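1. Give the three-dimensional model of this entry:
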Amino acid sequence: MKKYVNLLNAILGAILLIAVKYISPVCTGKVLLQSGKEMPMRCHYTSTAVILIAIILIALSIELYIRKAHLPITFIVLGLILFIIPLDTPFSIGVCMKPMECHSTALWIKIISGILILSGISTFFLKDENSKIV
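-> Take a look at the predicted model:
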């Protein structure tokens, strides 16, 4: 049963990747600096970080599915990181201050990270004789 949690996590990573890139992409606007140069808004960097974490999540989940192993703490931590990234805090990247397209992207990220945290917690309670903790 635990190996299916790894498969679920790989699917969550793929949904996150598709959601951030195609379903609900972030703003494409730029911020004008005092020097006259333009720079992408914060949501662009949030999107980049989430895409990289989603790729790591997919690769890790597939490897653990093949090896019939599980790392519940790793998935809980990845879920917490994904949840924190779009928040507007001093230790996260955040999204735009004004209500823009990136706020729907942040909602996708938060929902998927919540499911990822729950799947990590669930592996503590599921019993599987063929599975091993790495």
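2. going forward, measure contacts and count neighbours with C-alpha atoms only.
-> OK.
3. This structure: helices as residue ranges?
-> 2-18, 42-67, 72-84, 102-125 (DSSP state H).
4. To check against the first, give me the structure of this:
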Amino acid sequence: MNKDIHKILMYCLGGLALVILGAIHVWAPVCDGFLELSDGRYVPMRCLYTAKAVSVLAILVLIQAVTSLATNKKNPILIVALGIMLIALTYESVIGIGVCNKVMACHDTAFWVRGGGLLAIIIGIIIALKKSAETTNKHTI
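-> Coordinates of the predicted model:
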């Protein structure tokens, strides 16, 4: 039964990674505008760099799900950490890149990424609780 739950959670995690990638590249893409610098050059908005970083993290989440299915190893700390990084990247902070200040298309993308990060954290916590319950049951028998 626990292996079935683990498989279901990993399939959900893989699907979650695909949804995040789909949101970034298909149905809620980031802004495609450029900023003009004072010297006349144009640079992409920072949400483009956030999308690139989130794409890498979503691919890592997908790799983690596939690896966990193939090896049956549970890495809840890694899943929670990836979820936290997904959320943090959408905010302008020390570890985040952020999205545009105005209400632009990238805020829709950030909504999808933050929701995906939250679900990844929840999946990681469920796996950790199942793992600790299995360890407790082994010690009591």
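5. tm score of chain vs chain?
-> The TM-score (TM-score structural alignment, normalised by the length of the first structure) is 0.91; 129 aligned residues with a C-alpha RMSD of 1.5 Å.
6. before we move on, the earlier item: now distance to residue 31 of the first structure and mean neighbour count too, for the helices of the first structure, in CSV please.
-> Below are the helices of the first structure laid out as CSV (distance: least, C-alpha to C-alpha, whole Å; neighbours: other C-alpha atoms under 10 Å):
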stretch, distance to residue 31 of the first structure, mean neighbour count
helix 2-18, 25, 21
helix 42-67, 9, 19
helix 72-84, 23, 19
helix 102-125, 15, 19
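7. Ok, which of these comes nearest residue 93 of the first structure?
-> helix 42-67 (5.8 Å; C-alpha to C-alpha).
8. Please render the helices of the first structure as TSV that adds distance to residue 91 of the first structure to the earlier fields.
-> As requested, the helices of the first structure are exported to TSV (distance: least, C-alpha to C-alpha, whole Å):
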stretch	distance to residue 91 of the first structure
helix 2-18	22
helix 42-67	12
helix 72-84	8
helix 102-125	16
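9. Distance check, the counterpart of residue 128 of the second structure in the first structure against residue 59 of the first structure.
-> Superposed on the first structure with TM-score structural alignment, residue 128 of the second structure falls opposite residue 124. Per C-alpha to C-alpha, to the nearest Å, residue 124 of the first structure is found 21 Å from residue 59 of the first structure.
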